[in-house]
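> Next comes the sequence, and after it the predicted model I'd like to discuss.
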Amino acid sequence: MIAIFDYGMGNLHSVSKAVERLGYESAVTSDPEQILAADGAILPGVGAFGDAMQHLHESNLRDVVLRYATSGKPLLGICLGMQLLFSRSEEHGSHEGLNLLPGEVVRFQGDYKIPHMGWNRLEFLQPSPLLGGLDEGYVYFVHSYRVKPENQSDLLAVTDYYQPVTAVVGRDNVYGMQFHPEKSGELGMKLLGNFLGLCKAEIHK
């Protein structure tokens, strides 16, 4: 079973439906026992970084995310959920993140359209099980802030939006996608499928 963190912020229904379309059972849940027993877990997110961290604290799920990450089972952050994996964000002030991956979240700066919204091509930087068997292609982004990882080894794929922009990250069992794989057509679903394949969950196809 794949647990989808329900902390009051995120595209929970669409992520759950995408997981089920790929043949896996999912549960949108805030129950720590159910989450920690899951074969894999997804941390979605839509909205502001500080609000999301506050919701995680108030729902007592911050520590559950951290415990899950140390379990060795696969954890995936999507969009804002990926940003939350990092150390801090400057969105509407300074906010501490989950610090599972070192780095900071900063606002796009420049004379171009913000938010970054639309289809952009991924460039794969290094091998990863998340990217295995896939060709570079287009996925769908909507964000005004971007991640600057401290360790280049955590950076699996970038896109170009007036500068290289972090698109996919990963270290050990912790992964993140800045775009919405469930809204990113065939490539997005293949990327999500690769993550689910790491989870050793039972397929119900």
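Thanks, I have it. These numbers come from a predicted model, not from an experiment.
> make it CA atoms for all contacts and neighbour counts henceforth
Noted.
> For S87, list the residues it contacts.
E96, G97, L98, N99, L100, L101, P102, G103, E104 (CA atoms under 8 Å, 6 or more residues apart in numbering).
> Filter those down to the buried ones.
Burial by neighbour count, judged by 16 or more other CA atoms under 10 Å, picks out G97, L98, L100, L101, P102, G103, E104 from the contacts of S87.
> and the comparison structure, right after this:
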Amino acid sequence: MTAPDVVVLDYGSGNLRSVVRAVERAGATVTLTGDFDTALAADGLVVPGVGAYAACMAGLRAIKGERIIGRRLAGGRPVLGICVGMQVLFAGGVEHGVETDGCDEWPGLVTRLEADVVPHMGWNTVEAPAGTRLFAGVEDERFYFVHSYAARSWDLVTNDRTAAPLVTWAEHGGDRFVAAVENGPLSATQFHPEKSGDAGAALLHNWVSSLSVAARAPR
């Protein structure tokens, strides 16, 4: 079986090498690049992200990353966002009173967690929905989170015109937030699967395995 070709998008965000290694271990052939055409053509695209929302968006825009994501999704080509790489998929983010436009693939704002202890740092369980493919076999496992901001509501309304996304939730200090989304070719996790041990490895394997058919299909 041909290993799917995955690009980890290099736009100046940190933690890239650990993501590359984790996706490789999940069964993909991985290229770390910010090249527009290479990222557009890959079987799968991973958008990592650490740090401030505004800085990540500035880095994405510098390589036309929002256009890469949009064009891939328009063609049904899979994208996986991780941590701030998930947050930038929403319409915007608010940090220190300043709102920054995001990629606007999903409506809603990313805002600061309302909990006594912030950041949310460490292992936590998630509430995965029935029918999840991303969490298949690891629905009851714990995953590693490091964040102060999150999407704390889910605002996309499909009106039954398209399949409703599968939204996974988590809770920290009494504040519920979106922990993951499966929305056709677009998937994302607020936690770091590359730091989540066997559970994270299984989740990445689930995602990479979903790319294999596309990787073998004629183009």
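The structure has been received and is ready for your questions. The structure presented is a predicted model; accordingly, all values stated were derived computationally and were not measured.
> Got a TM-score for the two of them?
The TM-score (TM-score structural alignment, normalised by the length of structure 1) is 0.92; 201 aligned residues with a CA RMSD of 1.6 Å.
> that older thread, need the buried ones among the contacts of S87 of structure 1 in CSV with secondary structure and distance to V46 of structure 1, can you?
CSV is the format used below for those (DSSP: H, G, I helix; E, B strand; the rest coil; distance: CA to CA, whole Å):
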residue, secondary structure, distance to V46 of structure 1
G97, coil, 15
L98, coil, 16
L100, coil, 19
L101, strand, 20
P102, strand, 21
G103, strand, 20
E104, strand, 18
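> which residues of structure 1 fall in helices?
12-21, 32-37, 49-58, 62-70, 80-84, 185-198 (DSSP state H).
> hmm, back to that, of the contacts of S87 of structure 1, which is the nearest to G188 of structure 1?
Set against G188 of structure 1, the nearest of the contacts of S87 of structure 1 by CA to CA is L101 (22.6 Å).
> what's the counterpart of the closest one in structure 2?
Following TM-score structural alignment, the counterpart assigned to L101 of structure 1 within structure 2 is W106.
> Surely its match and Q87 touch.
No - when contacts are counted by CA atoms under 8 Å, W106 of structure 2 is not listed as touching Q87 (9.7 Å).
> quick one: V50 of structure 2 and Y11 touch, right?
No - contact between V50 of structure 2 and Y11 fails when scored by CA under 8 Å: they sit 11.2 Å apart.
> Identify the contacts common to those two.
Residues touching both V50 of structure 2 and Y11 (CA under 8 Å, 6+ apart): C56.
> Looking at structure 2, which of the contacts of S87 of structure 1 hold up?
For the contacts of S87 of structure 1, the aligned pairs still in contact in structure 2 (both residues aligned by TM-score structural alignment, their matches' CA atoms under 8 Å) are E96, G97, L98, N99, L100, L101, P102, G103, E104.
> The fifth one is in contact with R88, isn't it?
To tie it back to what came earlier, the one meant is L100 of structure 1. No - taking CA under 8 Å as the definition, L100 of structure 1 is not a contact partner of R88, at 10.6 Å.
> any chance you could map the strands in structure 2?
Ranges of strands in structure 2, per DSSP state E, are 5-9, 29-33, 44-47, 79-82, 90-95, 98-101, 106-112, 120-125, 142-147, 149-151, 166-172, 175-183, 186-189.
> Make a markdown table from these and add distance to A22 of structure 2 to it.
Listed next are the strands of structure 2 as a markdown table, based on distance: least, CA to CA, whole Å:
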| stretch | distance to A22 of structure 2 |
| --- | --- |
| strand 5-9 | 11 |
| strand 29-33 | 10 |
| strand 44-47 | 11 |
| strand 79-82 | 12 |
| strand 90-95 | 25 |
| strand 98-101 | 30 |
| strand 106-112 | 26 |
| strand 120-125 | 18 |
| strand 142-147 | 14 |
| strand 149-151 | 23 |
| strand 166-172 | 22 |
| strand 175-183 | 18 |
| strand 186-189 | 15 |
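> Of all residues in structure 2, which one is nearest the centre?
Nearest residue to the geometric centre of structure 2 (CA atoms, centre = their mean): G81, 2.0 Å.
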